[in-house]
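# I'd like to go over a predicted model; first the sequence, then the structure.
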Amino acid sequence: MNPSLRRNHPLPLVVQVAFFVCILAAFFIVLSEKDDPREALLQLRLDTDKEAIAQIFWRLDEQEYSQEQSRTFTLMPGFNTYRIVLPKRYDIARLRFDPATRSSRATLHEISLQWDGRVIFNLSGTALAHVLYAAGQVVIEPVAGADTVLLTSTGIDPSTEIDMAAVTRSFRFIQQLKVVAWALLPAALLTLGLCYLSSATYAAYAHRTYPKRPLHWFLWVAVFWVLGLYFYLVTPAVPPQSVAIPLYLAAWSIVVGGCLFIPAFWFVTRQYCAIWSEPPLRLQWLWFALPSLFVWSFYLVAMWPGSMSPDSHTQWQQMLEGQYTDWHPAFHTMTIWLLTRLWMSPAIVAVAQIISLALVAGWGLSVLQYHGVPRPVLWCTSFLFALIPVNGLMVVTLWKDVAYSCAMLALVICLFQVVMTKGEWLLHRLNWLALGIILALVCLYRHNGIGVGVATIIVLLVFFTRFWRGVSLAMLCAVMMYGGVKGPLYDVLEVGRSDPVAKVVKRIKKDLFVRSEQVPEMDVIEPQVKGDASVEDSPSLISKTAVERIHSASRLWRIQPLTEFHARIEYVNMWRKWNGNEYSIKYMSANDLGLDERSLIPSLLEEIDRVLDRSRSDNLLSWMWRPAVFLYALTGLLIMLSWRLRLRLYLLLVPLLANSLPYFLMVIHKSVFRYHYPLVVTGLLLIIPLLFLRPVEPESGLESYGEQCL
């Protein structure tokens, strides 16, 4: 126990109450309904004796009825249901129903109002008769023995009214009570968490990272408050018009900062007790890979013989003709050629992708088990990794990005082992040889992979200087393999050389700094956003294309969905082709190669399409398509673990950022999800296990010295 921690006192009651009230108010503001409903629908069930014109009027407090605030519709003879769309307002005070423009009789069976699908009132019979009152030239009579109301016109302009003010006030009051109830639970949990973490009991056995002075507490709070402000900017938070933006911003930052602060504080200040090193069972990596192999096989059966885009067809044609170009990495096209020696079908490539990603993930989970992650956690991660639709849809698509992501994931796992062993992993020959091969594959499977390889080698040489020999040998192995493929092999196969990176750099230079009058019309993408008109007339500015390029690529750091021009996002190669009111599911682009969709289980394909559509539209599921979620989770988790365990785990971010950050300038027309797939697949595999990572000591050491806690 740290003696300095014994002097900590529990959080004063006044502070506890103040914190609870503050966090409760913040949750109430954030969870409150928006100012107006997204949809307002009035439904009337009427039985009329003749055709007539009816009209619905509405007005707010202290307003008069007007034609501008009305809806006109035709009453048809007989019993009918009429649905009238009302303005999206919660503050409608009165409704007026003009049943006809001439004398007529109508039986009103029911009247109901819905806001966003929720029934606000549904009245019929006697209850309806008590609410309706005659505004002029109409007689209202409940029908004896029937749950209806008879409206009889006595003139040419009959009308009835309903007072909505009491109904809307009651509804809003009930909604606010529900919001308070929903806000009470998280506010109470956060308050209890803070009270426990600030108590003398917890401080007595906490790690030395526990704050010892008020200034330290202030720094903790300030950091997470700033994080709350930042996440307000990158999440879909839209304040109601009735709440001032500064107030909503403060509430949002308190809620997000508090929700992040409590678990992060516990994660950093708790003690980590070393455990015995438990070597994985033989072939444990294969067992961990089985869920993915099983689940992804169904994706392939449903999307047989695999999903292919125009890029895939280009590489397939090169493979058939034996004439390779390096615009799409020729090494990946050669891999396709090698696989098709076994079976001339796109399915063999999809099978290879399924096996590769599943085995790499299984190997990664077995490595995590060796470094102290409990086996049940790893099995949960294995099933999640297999079941999440992102992976299932990607592995059956013939894209170089899948092979590249497999190599990137393997590289991160190697880097993890280097960090956890403080570089000693590089002393073994097979390890540095494997690292060199993986680095070469990263460089060969995508052109920007060479930047990832260079960045990885640099950080290894800088932070693990003692093991420079292993790093140098791995680099030599990677250079020899990369040079052998790009040089002699490409020469023998007469690969058409092209440099996409150079063309991209040239395009960036053209787009970034250019006089506006010199930009051809076809090169300028007009954004659908409002701006200062003076910018349009400026003779020398950063071009619109560059702005659009960077904004589209901001998918890396934005959690909120992009809109308008920037919403042009390519998720996976699967879409719906509409023909009138019907559609067919497509996953293979048009081509002249004789390749088309041949789903072996069409019903399963329809289910996958529904899952894909829901995962992108449901706010509770769309996180899996947001690379920013994985970027922030990995960054925060690795920084905290690095600080707590005194290990350089933050280095795992280097290859991921070296891959994703350049797309801020390279993307132009749309945000392409597959560009950031290495970040997503790494996050899916590592985030949950890293929460349970524990320091590992040799078994003999623990027998000699007993349990050791850090």
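Ah, there it is.
# From now on I want contacts and neighbour counts done on CA atoms only, so please keep to that.
Fine.
# neighbours of the nearest residue to Phe513 once chain neighbours are set aside, just the number please.
In space, Phe513 comes closest to Ile542 once its chain neighbours are excluded; the distance is 5.0 Å by CA to CA, 6 or more residues apart in numbering. Residues contacting Ile542 under the criterion other CA atoms under 10 Å number 14.
# second one coming, line it up with the first:
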Amino acid sequence: MPKNLLRWVIISALGLYFSGSLLFFFMPIRNAAIWIILLLAVVLVAFIYYALRFWPMLRELPRGKQISYAIFGTLFPLFIAASIRGEQPYLTDNHIIVILAVWLGVILAVLAIITAVVYWCLSVTLKPFETRVSRWKIALYALPSIVVSTYFLVAFYPGAMTLDSLAQWDQALTHEYTDWHPVVHTMLLSVLLSIWESPAMIAIFQIVLISAGTGIAGWSLDQARIPKPFIWIALILFALSPVHAISSITLWKDVAYSAALLLFTLLMYMIVRSGGRVLMRWPFIAGFAVTGFMVMFFRHNGFPVFLIVTAFVLIMYRPYWMKLFPVAAAMVFIYQIVVNPVYTALDVQPSDPQEMLALPTQQIAAIVTEDGDMTEKQRDYVNRIFPIEKWHEKYNPYSVDSIKFSWGDYDRFTIYDDWGRYARTYLHLVKQNPDIAASALFKQTSLIWQINEPEDGYTSKYTTHISRNNEFGLVNPVLNEDRKMNAFNYLKNADESIPFLWRPAFYTALALLFTYIAYLRNGWRAWLLLLPVALNTGAVFVGIPAQDFRYLLANSMIMLPMVLISFVKFEPQATEVLDDE
């Protein structure tokens, strides 16, 4: 048999194997029509063909990148397979060999797909130098987001608000602050509402902030000579995403914070692409300061994100530290002044420490409700915190809210009075019940790592109205019935037909893939682009209370710019500071 023919026979056989495995992964294989299996096999054969073309390219890469591909090509497909897996009762009742064969086929199919994508991206070479682009184009590139978000604002005027939004609204009007919401962000809302006391005012601010991010993204990518049609496609897709369209007019602190994180990520891109030279420009340093303040003050976990990312920038671009360090140090100093003496002067009430205990609470609840291994002393202590029967009644594997908001029964002060005992009890319970504790951890953090929503889980996605019968008399008057129904149906249809749009893990996976491609093209400094969102994702993982998409809205915002950034060839890092910069 000719060598070329044999090659195609093997590729075709692999395509059929991958096709059958993927279908069996999601549905009973006997329910799959033959034509679907064959059509999917043809598509996968194309991916396998281009994946094989990557191998000569891989051999030309430095050894470190070859090793990185071996690691990434193993772990990333495993993560994707675990992330998209459903309950699979039709698969798990088969022999273990069949189950392992299907899993192997899915993992290899994902590997072929991502390798083909890597090959296609690295095969594209742009001109390595930047071009001058007028800053006025920022406004032009911001237009898609402005237009779509304004349409949604008119459709659901004057915006959307949940109970969480109303609580912050109350603080903004009364100036009686609690640290449950970021105080500086609440104070900013107070300023905006002094101009126009309407939810629409805050929605407009959010629209402007998000559009500034998209405008700067388009402008900076234009500078890097990304073809304009691709920039416009990315910006239009960003604007039309139901996630961004409805979030932009929903009064959550997470929206402004996510937009700030998008801007911060774009600043990291400018630093890396310029080899650090942009740090010599005072307008950039000013923009870094403004964006950094928003990241620090718009959500509680923003300060460590800013601190760690800035530390990495100072280490990675040491020749420019004299420009950035004084400004960064002043920002940290101001932050400490604000959260200590200023908060004290404003009589800011501290937030409930229970916010930090979501994962331990859920793991203890799982151990109790599944009759895990507990000593009488441990059971008595857990019963003091929350009656045993209440643990059984209130435990939701995907949300801690039903427990922590049981004000009459949940005695949090038992914890606060002796943190040491709580920590010891929790750690011993986890050690005694590792399987139950691990299962509870994975369920509570499902939003972060799982693309496929669990059958017994949920995703809190969006709201289109102000929470009704609120004490402020805020309502949603219908300005245009047709426009409202069109926008509502757009959200509903997207929700039903593309459910993974509301799973942050989908965007995290794509952002990780294209950052890795940027690394292969440019070097290890490309990972700085992902660091702000990675740190934020890690912070949410540690303390996630429920399955609210808004916690990781930033992941969806940075994904599309990251796709185009992966095509950019970065400038080499300078070894010395140029005086004329």
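Sure, I can see it. Please read these numbers as outputs of a predicted model, since none were measured by experiment.
# returning to what we had before: check the contact between the residue nearest to Phe513 of the first structure and Ile508; I expect there is one.
No. Counting by CA atoms under 8 Å, Ile542 of the first structure does not reach Ile508; the two are 11.0 Å apart.
# how near is the counterpart of Leu433 of the first structure in the second structure to Ala328 of the second structure?
The alignment partner of Leu433 of the first structure in the second structure, by TM-score structural alignment, is Ala286. According to CA to CA, to the nearest Å, Ala286 of the second structure and Ala328 of the second structure sit 11 Å apart.
# These two: who's more crowded?
Between Ala286 of the second structure and Ala328, counting by other CA under 10 Å, Ala328 is the more crowded of the two (21 against 13).
# Aligned to Gln206 of the second structure, what sits in the first structure?
Under TM-score structural alignment, Gln206 of the second structure pairs with Gln353 in the first structure.
# dump the residue contacts of that match.
Residues in contact with Gln353 of the first structure (CA atoms under 8 Å, 6 or more residues apart in numbering) are Val395, Val396, Val402, Ala403.
# Would you mind giving the residues in the second structure matched to the helix or strand containing Gln114 of the first structure?
Taking DSSP states H and E as the definition, one finds Gln114 of the first structure inside strand 105-115. Under TM-score structural alignment, there is no match for strand 105-115 of the first structure anywhere in the second structure.
# and that strand, how far out from the chain's middle?
Mean-position distance between strand 105-115 of the first structure and its chain equals 43 Å (CA atoms, centre = their mean, to the nearest Å).
# for stretch 118-135 of the second structure, same thing?
Mean C-alpha position of stretch 118-135 of the second structure versus that of the full chain (CA atoms, centre = their mean) differs by 26 Å.
# cool, and stretch 237-246 of the first structure?
Mean-position distance between stretch 237-246 of the first structure and its chain equals 23 Å (CA atoms, centre = their mean).
# Among the contacts of Gln353 of the first structure, which one has the most neighbours?
Ranked by neighbour count (other CA under 10 Å), those have Val396 at the top, with 30 neighbours.
# Nearest spatial neighbour of the aligned partner of that residue in the second structure, chain-adjacent residues omitted?
Taking TM-score structural alignment, the alignment pairs Val396 of the first structure with Ile249 from the second structure. Counting by CA to CA, 6+ apart, Ile249 of the second structure lies nearest to Ala203, which is 4.6 Å off, once chain neighbours are set aside.
# Relative to Leu38 of the second structure, how far out is Phe18 of the second structure?
11 Å.
# Give me the more crowded residue out of these two.
Phe18 (29 against 15).
# counterpart of that one in the first structure?
Using TM-score structural alignment, Phe18 of the second structure pairs with Ala26 in the first structure.
# same for the helix or strand that contains that match, what does it pack against?
Assigned by DSSP H and E, Ala26 of the first structure falls within helix 13-31. When contacts are defined as 3 or more CA pairs under 8 Å, 6 or more residues apart in numbering; DSSP states H and E, helix 13-31 of the first structure packs onto helix 165-197, helix 245-269.
# Next, the contact list for Thr397 of the first structure, please.
Applying CA under 8 Å, 6+ apart, we find Thr397 of the first structure in contact with Gly306, Ser307, Met308, Ala350, Asn573.
# What residues in the first structure pair up with stretch 221-239 of the second structure?
With TM-score structural alignment applied, stretch 221-239 of the second structure matches the range 368-386 in the first structure.
# could the contacts of Gln353 of the first structure be laid out in TSV, adding secondary structure?
Shown next, in TSV, are the contacts of Gln353 of the first structure (DSSP: H, G, I helix; E, B strand; the rest coil):
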residue	secondary structure
Val395	helix
Val396	coil
Val402	helix
Ala403	helix
